[in-house]
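Asker: Here you go, sequence then predicted model.
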Amino acid sequence: MESSPLPLVNSLDEIYTPAALVHEGERWNKVFEKFQREYGTPVQKVSRAPGRVNIIGEHIDYCGFSVLPAAIERDVLIAFSTDPVSEDGKDESIPKPSKPGKTVVVLRNTEEKYSPTAFEVDLTGNGDDLALPERHHWSSYFIAGTKGILAHLVKTRSRNISTPKPGPALVRILVDGTVPEGSGLSSSSAMTTASAIAILEISGRREGEFQVGRSDVTNVAIESERLVGVNSGGMDQSASVFSRPMHLLHIEFIPQLKARALPLPQTDPPFSFVIANTLVTSNKKLTAKYHYNLRVVECRLGALLLAKFLDLHVDYQTRPFPSYKTLVDTYFGRKAPTHGPIRSNSQRPEKLVPEGATHPALPSSRLPPRNAGGAHELRTMMGLVGQALGGPGMEDGMTWEQVAEKLEVDAKELEKAVADREVEPKDGKFKIWTRARHVFSEAIRVYEFKELLCNTAATSQRATPDAIPDSENAGPILETSARESLPDLPSAPLDPYSTSSLAVPNDADPSKELLEKMGRLMNESMESCQRDYECSCPELDELASIARKNGAIGSRVTGAGWGGATVSLVREPDVPAFLKAVRTEYYNKRYPDLTEKELDDACFATKPENGAILYENDDASPDHAT
């Protein structure tokens, strides 16, 4: 549950799935050995935070819609030990605290390309005495996580601990990471999250009466990453903290950030997700005005136009901007947070009134459930979006002046209010309709994927996709039974209203049907990213094509796009041949000089793994106990 502390374990089999244990054990041993060589003392604890892969739901989190990511095996490890007193000259490379109450934090990395550093901080303060490096350094993420968690600790400190115990004089840290940089797998979020957890543990607030739970750690990591200039909607950090083995997380952002763990189905044969990095990195500072920032503005303009069409009164100069999800909730009468003063009139737009006579539904008609929400509302809204934003010529886009005319506002004032960062649309036109078409169709695909998982979920009671029961005191994480208790696929409960029903002919293979439906949704997502959102690139297109040609049931971009990686759904028996084909047809042609390790980092199979965890080394000397 969200208020529970981050787990503390002392065995790797409590962190990784059996398939990952073989090589992870060897890796951890190397980290522990290097720590001993570097510092002459054993590792006491390790803060571990994984990267994530977004299985489906691209570029819709900042529009307020839900996503389905999972943690991966690749992660960031922060091994650390503390000393109540300084080194006293044992190691001249380690500085002493400048005065009592200060803590010296020494940061080193297993990779030589990351230069070592050290900083001083008061661990009982709010982090104001700690500054980020003037020039970006890999330590910036650790320092940001430290500042974020210290500020939170002071903010939530009880009067009973108004004079907290001083921190240790020395903290020794060794960082090891396997999340490839620039791959769209959130290496920065993993680093920031692991850093916050390490400082939280050293400060003594991970558990106990005044513990800081997982939900707070997630929010701290989100805010911390913004300190280094990364605006995050919360998906990456939530996946890193809350993920479970063999589960996807259904993460919602409105009215508040929450997540439910949904078990992946058992199939025969089993399946894996294969990640392939294009090794193309989009320079966000140079391309944001054409890519990411431009898409945000196009979605903002679309939300304003849709609000006007639906007769929902929105002040475009008020912050934060209305999101598509907020408009959906307001239109369908659910309570949503205020994104500007939205007021809903009692009447629907006149365009919705049918021109001809209506006919009563036949008794055999398949009607939506009484409490229909989620996907049903999105499908209804998709038609309204087409009326509001679509039509002849709308795929070519609209200028500032054309949008302002429809909104009946001044074009210059609109641009000033909406484009808070530089944007440069091609030919001066914003492709509002095609971007909206992607956002709403992708949001529907997320719900359909969720329906597939819910229909095969091993729960003690029936769980309908759009209304998973929550008790009044239940947290946002859906408790599911252990993987060993999952039912056989053919007998999984079905939702009669599901558009992705698993009902198949008696002679059909239900595993094959299920995987094909999952793959179809992934392929449709990729097509939408290519055609409507235009966030792909030739290398991503090529990798997805190679993947499908060589056995992938589905393949799509994961992450923001314009570079980064693809994720493919592959049956496990096909994985070795699949990896070989991708190496031959993509990497050997485009990057023939890659080493074996670089190839392994670029393309690998993975399954959903555990979220963030703190590991305690039982073999550490008690003289060095935290």
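Answerer: Looks like it arrived, so ask away.

Asker: C-alpha only now, for contacts and for neighbours.
Answerer: Fine.

Asker: so what secondary structure elements neighbour the longest helix seen in the chain?
Answerer: Using DSSP state H to define each element, the chain has its longest helix at helix 432-455. Where contact means 3 or more CA pairs under 8 Å, 6 or more residues apart in numbering; DSSP states H and E, helix 432-455 is packed against strand 45-56, strand 258-263, helix 292-309, helix 375-389, helix 510-531.

Asker: Mean neighbour count, these: which tops it?
Answerer: Most buried of the helices and strands packed on helix 432-455, by mean neighbour count (mean count of other CA atoms under 10 Å): strand 45-56, with a mean of 29.

Asker: Run the angle between it and helix 432-455 for me.
Answerer: Orientation check (axes from the mean of the first three to the mean of the last three CA atoms, to 10 degrees): strand 45-56 against helix 432-455 gives 110 degrees.

Asker: Which other helices and strands does strand 45-56 contact?
Answerer: Using 3+ CA pairs under 8 Å, 6+ apart: strand 45-56 touches strand 68-83, helix 187-202, helix 235-242, helix 432-455, helix 510-531, strand 554-558, strand 613-616.

Asker: ok now do Lys234, which residues does it touch?
Answerer: Not quite, residue 234 is Gly, not Lys. Thr218, Asn219, Ile222, Phe253, Leu257 (CA atoms under 8 Å, 6 or more residues apart in numbering).

Asker: can I assume the fourth one is in contact with Ser66?
Answerer: Yes: taking contacts as CA atoms under 8 Å, Phe253 lies within contact range of Ser66: 6.6 Å.

Asker: When those two are compared, which one has more neighbours?
Answerer: Ser66 (29 against 19; other CA atoms under 10 Å).

Asker: Please name the residues that touch that one.
Answerer: Neighbours of Ser66 in contact, by CA under 8 Å, 6+ apart: Gly57, Ile60, His250, Ile251, Glu252, Phe253, Ala443, Val446.

Asker: okay, now the fourth one: neighbour count?
Answerer: Ile251 sits with 24 neighbouring residues when counted by other CA under 10 Å.

Asker: so who does it touch?
Answerer: So Ile251 contacts Ser66, Val67, Leu68, Pro69, Met235, Ser238, Leu257, Lys258, Ala259, Arg260 (CA under 8 Å, 6+ apart).

Asker: Also the fifth one?
Answerer: Contacts here follow CA under 8 Å, 6+ apart; on that basis Glu252 touches Gly64, Phe65, Ser66, Val67, Lys258, Ala259.

Asker: And the second one, by the same measure?
Answerer: Contacts of Ile60 were listed using CA under 8 Å, 6+ apart, and they are Ser66, Val67, Val439, Glu442, Ala443.

Asker: Below is structure B, check it against A:
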Amino acid sequence: MGRKALSEHRMNPSLDPERLSDLDSPLRERVRAAVAAYQQRFGVAPELVVCAPGRVNLIGEHTDYNGFPVLPAAIDREIVVAAKLQHEARIDAVSSAESSPARCSLVKPLQPDPPGSWSNYVKAAVQVLLHYVPEPRGACLLVDASLPAGAGLSSSSALVVGTGVALLALHEQFPPRNELAEQFAAAERFVGTLSGGMDQAISLLAEPGTALRIDFFPLRTRAVPFPSGYRIAVCHSLVRAEKSGHARTAYNRRVWECTLGCRALAMVLGKGRRLPLTRLADACSYEPSWPLSRFVDALAEVVPSRLVSARELAHSLNVSLDELLPPGPPVVPPEEPLPILARVRHVFEEAERVDQAVDALVRGDVAALGRLMEASHASCRDYYEVSCKALEELVACARSVGAIGPRLTGAGFGGATVQLIPEAAVEAFFTTLDATFYRKRLPPGADARPYRFGFVPSSGVRVVAI
């Protein structure tokens, strides 16, 4: 199947501040709570509050950094950032989820703190501030969250987006949302994660009641209406997978494996001369009539299905190791065997599933969407190897009680599952899931509600004047 031309969906690009009365009741109360907490902590009211939603990816896992599309939706839980300018030339930030405050200077170059520190996300946001305001003023921030960390729901990117938009708004800077999405995606690499741009784009560009198909390089979006009569259900596996911590190495390893696959495919398509492919999706520009499966078949002619090291791969391609490896230090030693073909197979097949999922949503065919989501989960488990025991048990439990398309969502290595549930069955679904999954994993008497919830797709980041 060829790549489909997409028209960019229309939305209000403005980040101009709204009034508190413009918000719906739950979000209004969360903003009021953040204002009260800010006053208690700093002794004054904030100037503004920014609400940046997390996201759940319906399908299109690990495709964004490979240049292929994704299909996420914004959830109705968010990072809330209350902010006010201060006289000191630094950023002081406190968080309800962190015991230690974050402090950041406003002088380039910013130096990262140790991996896993939440202050690195604040510094990533400051990078964007410095791009637009070379000599900014300092600010005091308070961060609160209704979004669980380490659940694969993009709490880290929502933190960067929420913090960055708050700092920009304090300086009366309101760049276009699509421009900011690319700026924040680049800035978050300060944390050390080689991520794509999905999380930042959906937090900024989401429209209520829709999933958002996002294509990259350049960034293009299309709103796809979510079917009425259903809820998206998110369920935490209780295994945290934070990309600033232990999961970062595993995530970056997958990026590296795809990069090697891309460079090998560039040799294959160029018939010995390496084509200038930066990402796997770039291959489609050279053979636009090919179905996506054919690129995998072409690579399989030179890359064995078993594990293969970069050195062995270079030998099979009849090129030097230096010609195969991308510039910079290798993420994985050249002698270490890697499942490169399996990783590439997942990416191309997952990209095709995104196309098919958009078509299913347009038709209102929820059953077809569910089958695609289940196929995505199997590929994430078998080809990309980002599932874990708890996720597999959670998917099995959800499937056994009638969930449509249960699958892991986000980077994997823990985190959450996503599935569709008929509106009338949501409470029964959660009651059964509490009994079959959460009761034996949570302390006696613990409430499972913070770990599972249903929603309809929400809107993107909002700035509220106080």
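Answerer: All right, it came through fine. Quick caveat: nothing in here was measured; it's all calculated off a predicted structure.

Asker: lining up the contacts of Gly234 of the first structure with the second structure, which overlap?
Answerer: Among the contacts of Gly234 of the first structure, the ones still in contact in the second structure (both residues aligned by TM-score structural alignment, their matches' CA atoms under 8 Å) are Thr218, Asn219, Ile222, Phe253.

Asker: mind checking which helix or strand the second one is in?
Answerer: Read it as Asn219 of the first structure. helix 214-227 (DSSP states H and E).

Asker: My understanding was that Lys325 of the first structure contacts Cys299; is that so?
Answerer: No: the criterion here is CA under 8 Å, and Lys325 of the first structure misses it with Cys299 at 11.3 Å.

Asker: overlap in contacts of those two?
Answerer: Joint contacts of Lys325 of the first structure and Cys299 (CA under 8 Å, 6+ apart) are Cys63.

Asker: ok, the equivalent of Tyr286 of the second structure over in the first structure to Leu132 of the first structure distance?
Answerer: In the first structure, Tyr286 of the second structure lines up with Thr330, judged by TM-score structural alignment. Distance of Thr330 of the first structure to Leu132 of the first structure, computed by CA to CA, to the nearest Å: 41 Å.

Asker: what about the two, which has more around it?
Answerer: Between Thr330 of the first structure and Leu132, counted using other CA under 10 Å, the more crowded position is Thr330 (19 against 16).

Asker: in a helix, that's where that one is, yeah?
Answerer: Yes: when DSSP: H, G, I helix; E, B strand; the rest coil is applied, Thr330 of the first structure is found to be in a helix.

Asker: Can you give me the neighbour number for the counterpart of Gly67 of the second structure in the first structure?
Answerer: When the first structure is aligned by TM-score structural alignment, Gly67 of the second structure is paired with Gly64. Gly64 of the first structure: 23 surrounding residues under other CA under 10 Å.

Asker: Isn't Gly64 of the first structure up against Val328?
Answerer: No: with contact defined as CA under 8 Å, Gly64 of the first structure does not reach Val328; the gap is 10.0 Å.

Asker: related to what we said a few turns ago, for Ala547 of the first structure, state which of the contacts of Glu252 of the first structure is nearest.
Answerer: Ala547 of the first structure lies nearest to Val67 out of these, by CA to CA, at 23.0 Å.

Asker: From what I see, that closest one and Glu448 are in contact.
Answerer: No: taking contacts as CA under 8 Å, Val67 of the first structure lies outside contact range of Glu448: 11.4 Å.

Asker: between those two, which one's more packed in?
Answerer: Val67 (29 against 22).

Asker: Contacts only, for the closest residue to the more buried one other than its chain neighbours.
Answerer: Distances taken as CA to CA, 6 or more residues apart in numbering put Gly57 closest to Val67 of the first structure, at 4.7 Å, once the chain neighbours are dropped. By CA under 8 Å, 6+ apart, the contact set of Gly57 of the first structure is Ser66, Val67, Leu68, Glu442, Ala443, Arg445, Val446, Ser525.

Asker: The fifth one -> the second structure?
Answerer: The reference is to Ala443 of the first structure. Per TM-score structural alignment, Ala443 of the first structure is aligned with Ala351.

Asker: same question, the last one
Answerer: Here Ser525 of the first structure is matched to Ser376 in the second structure, going by TM-score structural alignment.

Asker: hang on, isn't its match packed against Leu58?
Answerer: No: using CA under 8 Å, Ser376 of the second structure is not in contact with Leu58, being 9.6 Å away.

Asker: picking up where we left off before, take the contacts of Ile251 of the first structure and lay them out in TSV including distance to Ser139 of the first structure.
Answerer: Compiled in TSV, the contacts of Ile251 of the first structure are given as follows (distance: CA to CA, whole Å):
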residue	distance to Ser139 of the first structure
Ser66	32
Val67	30
Leu68	30
Pro69	27
Met235	23
Ser238	22
Leu257	28
Lys258	29
Ala259	30
Arg260	32
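
Asker: any idea how far Gly460 of the second structure lies from Ala201 of the second structure?
Answerer: 9 Å.

Asker: Counting neighbours, go ahead and name the busier of the two.
Answerer: Ala201 (29 against 25).

Asker: Spatially nearest residue to the more buried one (excluding sequence neighbours)?
Answerer: For Ala201 of the second structure, the spatially nearest residue (CA to CA, 6+ apart) is Ala181, at 4.8 Å.

Asker: so who does the one you found touch?
Answerer: Gly197, Gln200, Ala201, Leu204.

Asker: can we see that at 10 Å?
Answerer: Residues in contact with Ala181 of the second structure, defined by CA atoms under 10 Å, 6 or more residues apart in numbering, are Val161, Ala187, Gly197, Met198, Asp199, Gln200, Ala201, Ile202, Ser203, Leu204, Leu205, Leu219.

Asker: Now the two most distant members of those.
Answerer: It's Ala187 and Leu205 that sit farthest apart of the contacts of Ala181 of the second structure, by CA to CA, at 17.5 Å.

Asker: Among the two, which residue is more densely surrounded?
Answerer: Leu205 (25 against 19).

Asker: you'd agree Val241 of the first structure is up against Pro50?
Answerer: Yes: with contact defined as CA atoms under 10 Å, Val241 of the first structure reaches Pro50; the gap is 8.1 Å.

Asker: Show me the common contact partners of these two, please.
Answerer: Ala71, Ala190, Thr193, Ala194, Asn610, Gly611, Ala612, Ile613.

Asker: What's the match for the last one in the second structure?
Answerer: Spelled out, it's Ile613 of the first structure. Ile613 of the first structure maps onto Arg462 in the second structure, by TM-score structural alignment.

Asker: and the gap between that match and Arg32 of the second structure?
Answerer: For Arg462 of the second structure, the distance to Arg32 of the second structure - CA to CA - is 14 Å.
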